[in-house]
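[1] sequence below, structure please.
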Amino acid sequence: MSAVVTVSPDRAALVAETADRLSGLLVELIAEQGHATVALTGGSVGIELLAALVGREIDWQHVHVTWSDERYVPADSPDRNALQARDALLDRVPIPAANVHELPADDGTPLEEAAAAGTALLRGLGTIDLTLLGMGPDAHIASLFPGLPGVHEAGVAVIAVTDSPKPPPARLSFTVGAINASDRVWLVVAGADKADAVALVRGGAAAELAPAGTARGTRETLMLLDAEAAALLEESGR
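    Sure thing, here's the model as predicted:
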């Protein structure tokens, strides 16, 4: 399913508009099926988006969350996406602890074993209603980086990443298959430093060059941009 592109005038508007869209989706899903399951993302825009959900009329008792990737560091490390999400949102809303499904933290378990545990966790959650993704200036998503073999990993849902070009090097990440098994995939991207990557993705670059171009939801795929990130897109090419 081809991504639908929307452009907000600036970063603040992107965060506010995406928060409106997300809170509306959660309310709709809970009304229709009794629950909603979302894979969160890290990064500055992702965390700003979570903070913007505080105070919204969402029945958090019926929301489940996990993460599309995680840094393999101790549970109390400030590098953990989960810890940042707790500070921004999860510790500020009445979501049950049992509804927060963190990918494993580094407790001495070998990374490959942690990835297998992450795969089991994800499969136990069933269908993900929405996977949120950021995108790096190199067009990476989750911890799937250009030129690394993880973008082609098949047969599992969560992989071990040992050589991330961004620190820390050890990470856990959804595979492309896990991302694309989600009903909806939203890429939320802001900043002039992402404009080249956005253009690369929209131009149909190969997965090895632009992993973000592989992301597809089974029901919906959105690329939510601010004007700076969309600066290199021509109107006809959006």
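[2] alpha carbons only for contacts and neighbour counts from here, please
    OK.
[3] I'd like to know which elements the helix of greatest length in the chain is packed against.
    In the chain, with assignment by DSSP state H, the single longest helix is helix 11-33. Under the contact criterion of 3 or more CA pairs under 8 Å, 6 or more residues apart in numbering; DSSP states H and E, helix 11-33 touches strand 4-8, strand 36-40, helix 43-51, strand 220-226.
[4] now the other sequence, so there's something to compare against:
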Amino acid sequence: MSLSPGDRASAELPDGHRPPPQVVIEPDTDRLVRAVAEALVARLAAAQAVHGSASVVLTGGGVGIAVLRHVAGLVAEPVREVVDWSQVDFWWGDERFVPADSDDRNERQARTALLDGLDLPGFRVHAMGASDAFATPEEAAEDYAAELREYAAEGRDLPRFDVLLLGMGPEGHTASIFPGSPAVGDERPVVAVRDCPKPPPTRVSLGFPALTSAEEVWLLVAGEEKAPAVARALAGAPRDEIPAAGVHGTRATRWLLDAAAASRLPRAED
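    Presented below is the predicted three-dimensional model:
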């Protein structure tokens, strides 16, 4: 199977009873950002058509925040306005355990890029706790787990996530779950993470039970330095070695890559 730039193809990999992951490759990061932003708006509109509301889990990082900026541009075009943003719940996959006004916060970056311009009801934005509100990341994790339960259907611990966005680091980490971290084997929906190899070292992250509960998981990955980890993940690496390899959606898992990040994937002979 050829996975050339711009192609959309399914990577035929076994994954239990879940659909195999799909791989989408765009020629460069700018094209990737535009494609993801447009697809996200369409997916949230489709979710609202079915459920009346929609729910998305946001990610930080350069590509994740660039996608939100592009969504903000789409919102500014009335002809493209198809989502009732007052009926969208925004959650986070992870957060840095720093003060609420820190520029390191994924929430703060997302608000600047998109959320502050949407005039959202406050209860629709589900930010993880900051270090000036909670004494420890464990307390912040417990608080977020409680909020997830509050918005879940009766008898469940997690609400419906229509789309869960994730990035991936060069070593294969996703959300704030790093290779070899105790969080890899933690079966709680939200976990405190200490001693991360990437600063800031203390964080709060969704755990695998939450990361794998979304209807669709989209992994947004750009850059040649991430290509080896992408190839290992799609070849079925164990999640303790490449945590991103252990994340999948209940209906779809999409690896959305630029050509550089996809450069180590196997290609069929022409």
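[5] could I get the TM-score for this pair?
    The TM-score (TM-score structural alignment, normalised by the length of structure 1) is 0.96; 236 aligned residues with a CA RMSD of 1.3 Å.
[6] buried residues in the longest helix of structure 1, which are they?
    Buried residues in helix 11-33 of structure 1, counted by 16 or more other CA atoms under 10 Å: 11, 14-19, 22-23, 25-27, 29-30.
[7] using TSV, please lay out those residues together with distance to residue 68 of structure 1.
    Output for the buried residues of helix 11-33 of structure 1, formatted as TSV (distance: CA to CA, whole Å):
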residue	distance to residue 68 of structure 1
11	22
14	21
15	19
16	22
17	22
18	18
19	18
22	16
23	19
25	19
26	18
27	22
29	20
30	21
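[8] which residue ranges form the strands in structure 1?
    4-8, 36-40, 63-67, 69-71, 130-133, 158-161, 171-174, 184-189, 220-226 (DSSP state E).
[9] these: which one's closest to residue 119 of structure 1?
    Closest approach to residue 119 of structure 1 among those (CA to CA): strand 158-161, 4.8 Å.
[10] what range in structure 2 does that closest one sit on?
    Mapped onto structure 2 using TM-score structural alignment, strand 158-161 of structure 1 spans residues 190-193.
[11] what's next to stretch 133-140 of structure 1, contact-wise?
    40-43, 45-46, 68, 141-142, 145-146, 185-189, 193-198, 200-201, 209-212 (CA atoms under 8 Å, 6 or more residues apart in numbering).
[12] which members of those are classed as buried?
    Neighbour-count burial (16+ other CA under 10 Å) is assigned, among those, to 40-42, 45-46, 68, 141-142, 145-146, 185-189, 194-198, 200-201, 209-212.
[13] give the contact list for the alignment partner in structure 2 of residue 206 of structure 1.
    Under the alignment (TM-score structural alignment), residue 206 of structure 1 pairs with residue 238 of structure 2. Taking CA under 8 Å, 6+ apart, we find residue 238 of structure 2 in contact with 245, 246.
[14] distance of residue 238 of structure 2 from residue 135 of structure 2?
    For residue 238 of structure 2, the distance to residue 135 of structure 2 equals 34 Å [CA to CA, to the nearest Å].
[15] likewise residue 47 of structure 2?
    According to CA to CA, residue 47 of structure 2 stands 37 Å off from residue 135 of structure 2.
[16] ditto for residue 252 of structure 2
    From residue 252 of structure 2 to residue 135 of structure 2 the distance is 37 Å (CA to CA).
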